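**Q** Just the structure for this:
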Amino acid sequence: MTVYFIGAGPGAADLITVRGARTLAACRVCLYAGSLVPRDLLAECPPGARLVDTAHLTLDEITAEAVRAHEAGEDVARLHSGDPSVFSAMAEQMRRLDAAGVPYEVVPGVPAFAAAAAALKRELTVPTVGQTVVLTRVAQQATPMPKGEDLATLGRSGALLVLHLAARYVDRVVAELLPHYGPDCPAAVVAYASRPDELVIRGTLAEIAGLTKEAGVLRTAVILVGRTLGAEQFRDSHLYSAERDRHVC
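**A** Below you'll find the predicted structure:
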């Protein structure tokens, strides 16, 4: 018996990977966060599978479900929105499964920031403009951020920032980033990326807070801030350049 941590993708049911869908279809138990994982995806579960919405369960209660399935010899699909490697609480679940002697594997998924970039029709890394993407969040009403990972510190790099779980605090985000990016820096908020109700908000850093609040966006969104969002004039990548020596292995 194995617990499979499966990335369910950013929202659209067809953005789960082929491996994720096949694994889900083979598991007799499915633990999923009902507030984030699309219900349509549960149709991939086998007939008669036990479906457990974990939205209101504690970590210990989720672990107990996995242990119960382990004792019954049933594989478990643990569905996480996006990709489970980022902001999923997978690490503490693994720690508990290790202590209980329950084996597990990870099936990656499409992360929210990738779906947001697709909605914006933007490459987040652009030659000579920006080659670094920072995935982060804010600490308001959540686990405190480690020392040196506050927005002011991260903003000094000038890299493209992608903030998860921060739409409700967009005023604070803007205030902390304005000194480093300037009021004219391109910014965007993408809510419900890849879903039928997807909402894309574009503006400058000075405008984005007002636009976000006007749209009523409070959750299930990512904030993106950085020059690559508005890059138009830049040098082509060396990868496909005619000047590149293609005979070098």
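**Q** from here on, contacts and neighbour counts on C-alpha atoms
**A** Noted.
**Q** would you list every one of the helices in this structure?
**A** 18-25, 59-71, 90-100, 112-120, 151-155, 170-181, 205-215 (DSSP state H).
**Q** Buried residues, the longest one. List them.
**A** Spelled out, it's helix 59-71. I62, T63, E65, A66, V67, A69, H70 (16 or more other C-alpha atoms under 10 Å).
**Q** now the angle from it to helix 90-100?
**A** 50 degrees (axes from the mean of the first three to the mean of the last three C-alpha atoms, to 10 degrees).
**Q** for comparison, sequence B:
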Amino acid sequence: MSQNKTDGEVIFVGAGPGDPELITIKGSRALERADRVIYAGSLVNPELLKLCRPGTPCHDSASLTLEEVLALMLDGTKRGETIVRLHTGDPSMYGAVKEQFDYLEEQAIPYSVIPGVSSVFAAAAAVKREFTLPDISQTLILTRLAGRTPVPEREALAQLARHQTSMAIFLSVQDMGAVVEALLEGGYQASTPIAVVAKASWPDEEVLFGTLETIVAKVQAAGIRKQAQILVGDFLDPTGGYARSKLYDPTFTHEYRQGTDR
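**A** Next up is the predicted model:
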């Protein structure tokens, strides 16, 4: 590890899915005291930058390389600045943060992470559904279709679909036909419910409901090509019914309540 000690720090902040009110209080406070902000301008709502003090330098990383982002961090922290690296959603999901962490550790630059609301949860809120319904699914798979960024063969969408769980698929709506093909190959029925939520929590949010048989035509008709979550599984439409939660069942005993016979 380098011994280039600095007085500055870098704070990675999850900006949330789009609605500026969905940033955490801790994240907003970091923006309020930031000396410099590097934000993902292609996805982060620019309204969040109004939380910064007037005159705070804000760098849009959409057109920058990793090396250019790191140079901004190094320059700022050498000056003793607190730098906020503002990522869309939560930084841990497709945030390309590990390579930034590695560099900061090599340079002995202090950094921390403030989590954010992921678009997957904003999408669930938009469709008003629960991923983990008793007797339907107790597992949620978060994944993406292979594209210019490959996925390991064992994580191919068709392989994951064999589990028949609730699924949320990121970064894949631009190839909706391939998504549906992989899901069918993995064992989902053509009648399986599916939802596409474009720009979840933004003012122009759009929600499409369908089945694996109908969704491709709906997505094409709507012209949705990016910034969309694909939600798949019977949790969207549990036509066979679902079990009542044990937590609030009056016959169920747990640490805080003695169950009673009906």
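**Q** just to revisit the earlier point, tabulate the buried residues of helix 59-71 of the first structure (CSV), appending distance to L205 of the first structure.
**A** Putting the buried residues of helix 59-71 of the first structure into CSV (distance: C-alpha to C-alpha, whole Å) gives the following:
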residue, distance to L205 of the first structure
I62, 40
T63, 42
E65, 44
A66, 44
V67, 47
A69, 48
H70, 49
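**Q** Tell me who's in contact with the aligned residue in the second structure for V76 of the first structure.
**A** Correspondence of V76 of the first structure to the second structure, assessed by TM-score structural alignment: I83. Contact partners of I83 of the second structure, counting by C-alpha atoms under 8 Å, 6 or more residues apart in numbering, are G8, E9, V10, I11, A34, D35, R36, V37, I38, M73, G76, T77.
**Q** so of those, which ones are in strands?
**A** Among these, the members falling in strands (DSSP state E) are E9, V10, I11, R36, V37, I38.
**Q** which of those tops the neighbour count?
**A** Ranked by the number of neighbours (other C-alpha atoms under 10 Å), these place V37 first, at 26 neighbours.
**Q** That one maps to what in the first structure?
**A** Under TM-score structural alignment, V37 of the second structure pairs with C30 in the first structure.
**Q** So which residue is dead centre in the first structure?
**A** For the first structure, the residue nearest the mean C-alpha position is A112 (3.5 Å; C-alpha atoms, centre = their mean).
**Q** looking at it, that residue is touching G9, isn't it?
**A** Yes. If you go by C-alpha atoms under 8 Å, A112 of the first structure and G9 touch, sitting 7.2 Å apart.
**Q** intersection of neighbour lists for the two?
**A** Shared contacts of A112 of the first structure and G9, defined by C-alpha under 8 Å, 6+ apart, comprise G82, D83.
**Q** And for the aligned residue in the first structure for L231 of the second structure, the neighbour number?
**A** For L231 of the second structure, the aligned position in the first structure is occupied by L224, per TM-score structural alignment. Neighbour count of L224 of the first structure, defined by other C-alpha under 10 Å: 26.
**Q** Can you name the residues that contact the match of V37 of the second structure?
**A** Per C-alpha under 8 Å, 6+ apart, neighbours of C30 of the first structure: L24, C45, A49, R50, L51, V52, V76, A77, R78, L79.
**Q** which of those residues are buried?
**A** L24, C45, V52, V76, A77, R78, L79.
**Q** Those residues: which two are farthest apart?
**A** Largest separation among these by C-alpha to C-alpha: L24 and V52, giving 13.5 Å.
**Q** quick one on the thing from earlier: so of the helices of the first structure, which one's packed in deepest?
**A** Most buried of the helices of the first structure, by mean neighbour count (mean count of other C-alpha atoms under 10 Å): helix 112-120, with a mean of 20.
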